[in-house]
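Chemist: just coords:
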C-alpha cells in the first residue's frame, strides 16, 4: 500500500470512528449482535417502567389494607375497612371467612390449619405475580457482556483477515476494524449494567412486598383466632350461666342462713 493511500486513510480516521459509521461498516454478525443488545436494553427500560408502576400500586394497596386489618377487632370489621380492590389482603380475608363458613361446628385448630395452608399459597402466588418479568433483567445482565464479547471477537477476527489482505499494520488500516469490534462490547456493557442495577432494586422491593404480605397474613390470622375464640367462648359462657342458675336455689336450701 503506497504512502499516499495510507495518508488518505489517516485523514479520514476520525469520521470512520464515529459510532454510526462504525455500526454501518461492521460485519453482518456484529451488526446483529449490536441490534440484539439494543433491543435488550429497550426491554430493560420497559420492564423498569411497567414493574415500577405495578409494584408501587401493589405496595400501596397492601399497606392500606394491612393498616385496616391491624386496627380491626374482627374479620367483619376488617372486611368493611378493606375496599373491594384490597388486593392480596382482600383475598386473605375472603379465604378466612369462607373457611369459617364451611367449617361451622368443627374444631378451631383444624380451621386455623386449613386457613394457614391457603394463606401460604396466596402469598406465594402474589410474590410470583409481582416478580413476573424481572427474570428478563437477570438474563440481560448475565448474558449481555458475553454477547458483546462474542461480537468483539468476531469483529477482531475480520479485522485480522483484512490486515492480512492489506499487507500492512498501519493504524489507519487497523484502528477502524478493531474499533467496530469493540463497539459490540460497549453495547453489551450498556445493556448489562443498567439491567443488573434495576434487577437488584426490584429484588429488594419484592422482598419488602413479601414482608408486607406476611404481616397482613399474620394480622388476618390473629383476627380469625379471635373470632373463633369468641364463637367457642359464647356457648361455654352460656352453659356456665345455666349451671349457676340451677345451682343457686339448691345452695339456698343447703345453706339457708346465707
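Modeler: Looks like it came in fine. Note that the structure is predicted; figures quoted are calculated from it, not measured.
Chemist: all contacts plus neighbour counts: C-alpha atoms, from now on.
Modeler: Fine.
Chemist: how close does residue 244 sit to residue 187?
Modeler: The gap separating residue 244 from residue 187 is 85 Å, by Cα to Cα, to the nearest Å.
Chemist: please read the previous query as pertaining to residue 150.
Modeler: For residue 150 relative to residue 187 (Cα to Cα), the value is 12 Å.
Chemist: second structure follows, compare the two:
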C-alpha cells in the first residue's frame, strides 16, 4: 500500500474534529484497560482471600475457636471480626439479639466490600456504551466534511472521495476498539463480583448459625 494512503497518514491528515474524536477514544481505551487490569488483580486477590479463610473455617467450631485461628487480615477476616465483636459485646449473655445484631453488621461490612469491588465498573460500562456513538459522530462528521469538499472539485472520482471516507471510518474503528474490550470485561468482572457477593452471603449465613448455637 502506498504510504500516502496508509492508515497513519489518514489519521494525521484527518479533519481536526475527527482527530479530536480519535484522541478522546484513545484516551478512553487506555483508561478502560487501566480499570480492567487493576480490577482483575483486585478480584484475584479477593478470591484468594476467600479460599484462604475458608480453609480455617468450620461450622463445628465455636466463634472463640475461629477467632483464635485467624491466620491473616483480609476482607473475610473483617466480616468475621465485625460479627464476632458485636456478638461478644454483651458480657452478660450471648442471646438471639446478639446474633441478629452480628448478622446485620456482617452484612453491612460485606456490602461495603462489594461496593469497593464495584467501584470503577460503572465507568467501564459508560465507556462500553458511549464509545461506538462517539466514533460514529467522528465518522458522520468526516463523511460530511468529505462531501462538502467535493463541491470545489469539478470532476469527482473514487480516488477523490475514498481518502476522506476512509479517514472518517477510522473513527468508527477507534470507537469499536475502545468499546469491545470494555463490554467484554465489564460483563465478566460484574459476574465475578456477583460470585464473590454470593460467597460472602453464604459465609454470613453460616456464621449466623454458629452464633445462634452459642449459649
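Modeler: The structure has been received and is ready for your questions. Since the model is a prediction, treat every value here as computed from it, not as a measurement.
Chemist: returning to what we had before: tell me which of residue 244 and residue 187 of structure 1 has more neighbours.
Modeler: residue 187 (23 against 11; other Cα atoms under 10 Å).
Chemist: give the contact list for the more buried one.
Modeler: 34, 37-38, 148 (Cα atoms under 8 Å, 6 or more residues apart in numbering).
Chemist: apply 10 Å and report the result again.
Modeler: If you count contacts by Cα atoms under 10 Å, 6 or more residues apart in numbering, residue 187 of structure 1 has them with 33-38, 41, 144-145, 147-149, 151.
Chemist: show me what it lines up with in structure 2.
Modeler: Under the alignment (TM-score structural alignment), residue 187 of structure 1 pairs with residue 174 of structure 2.
Chemist: element containing residue 36 of structure 1, please.
Modeler: Assigned by DSSP states H and E, residue 36 of structure 1 falls within helix 28-71.
Chemist: mean per-residue distance, that helix to structure 2?
Modeler: Here the mean offset of helix 28-71 of structure 1 against structure 2 after fitting is 1.3 Å, by mean Cα distance after the TM-score superposition for structure 1.
Chemist: what's the mean gap between the very next helix or strand once past that helix and the aligned bit of structure 2?
Modeler: Once helix 28-71 of structure 1 ends, the next helix or strand along the chain (criterion: DSSP H and E) is helix 75-81. By mean Cα distance after the TM-score superposition for structure 1, the fitted helix 75-81 of structure 1 averages 1.8 Å away from its aligned residues in structure 2.
Chemist: in structure 2, point out the residues matching helix 75-81 of structure 1.
Modeler: The aligned range for helix 75-81 of structure 1 in structure 2 is 63-69, by TM-score structural alignment.
Chemist: still on that earlier bit, what subset of the contacts of residue 187 of structure 1 is buried?
Modeler: By neighbour count, with 16 or more other Cα atoms under 10 Å, the contacts of residue 187 of structure 1 hold 33-34, 36-38, 41, 144-145, 147-149, 151 as buried.
Chemist: helices of structure 1, start to end?
Modeler: Using DSSP state H, the helices found in structure 1 span residues 3-11, 13-16, 19-25, 28-71, 75-81, 87-102, 108-131, 135-166, 171-254.
Chemist: rewinding a little: now for residue 150 and residue 187 of structure 1: what residues contact both?
Modeler: Going by Cα under 10 Å, 6+ apart, residues that sit against residue 150 of structure 1 and also against residue 187 are 33, 144.
Chemist: what is the helix holding residue 36 of structure 1 packed up against?
Modeler: For helix 28-71 of structure 1, the elements it packs on are helix 19-25, helix 75-81, helix 87-102, helix 108-131, helix 135-166, helix 171-254, judged by 3 or more Cα pairs under 10 Å, 6 or more residues apart in numbering; DSSP states H and E.
Chemist: those helices: which one's closest to residue 45 of structure 1?
Modeler: helix 171-254 (8.2 Å; Cα to Cα).
Chemist: and the angle for that closest one with helix 87-102?
Modeler: 30 degrees (axes from the mean of the first three to the mean of the last three Cα atoms, to 10 degrees).
Chemist: returning to that earlier point: which parts of the match of helix 75-81 of structure 1 are buried?
Modeler: If you call a residue buried by 16+ other Cα under 10 Å, then stretch 63-69 of structure 2 has these buried ones: 63, 66.
Chemist: how about stretch 43-54 of structure 1?
Modeler: Within stretch 43-54 of structure 1, the residues that qualify as buried are 43-45, 47-48, 51, counting by 16+ other Cα under 10 Å.
Chemist: so which of the buried ones among the contacts of residue 187 of structure 1 is the closest to residue 81 of structure 1?
Modeler: residue 41 (42.7 Å).
Chemist: what's the match for that closest one in structure 2?
Modeler: Residue 41 of structure 1 maps onto residue 29 in structure 2, by TM-score structural alignment.
Chemist: thinking again about what came up before, which other residues reach the match of helix 75-81 of structure 1?
Modeler: Counting by Cα under 10 Å, 6+ apart, 53, 56-61, 77, 80-81, 83-84, 87-88, 207, 210-211, 214 sit against stretch 63-69 of structure 2.
Chemist: and what of stretch 185-199 of structure 2?
Modeler: Contacts for stretch 185-199 of structure 2 (Cα under 10 Å, 6+ apart): 32-33, 35-37, 39-40, 43-44, 46-47, 50, 110-111, 113-115, 117-118, 120-128, 179-180, 182-183, 200-205.
Chemist: report the mean deviation for that stretch after fitting onto structure 1.
Modeler: Relative to structure 1, stretch 185-199 of structure 2 is 1.0 Å off (mean Cα distance after the TM-score superposition for structure 1).
Chemist: same question for stretch 105-113 of structure 2.
Modeler: Stretch 105-113 of structure 2 sits 1.2 Å off on average (mean Cα distance after the TM-score superposition for structure 1).
Chemist: where does that stretch end up in structure 1?
Modeler: So stretch 105-113 of structure 2 sits over residues 118-126 in structure 1, by TM-score structural alignment.
Chemist: I figured the match of residue 41 of structure 1 hits residue 179, correct?
Modeler: Yes. The criterion here is Cα atoms under 10 Å, and residue 29 of structure 2 meets it with residue 179 at 7.7 Å.
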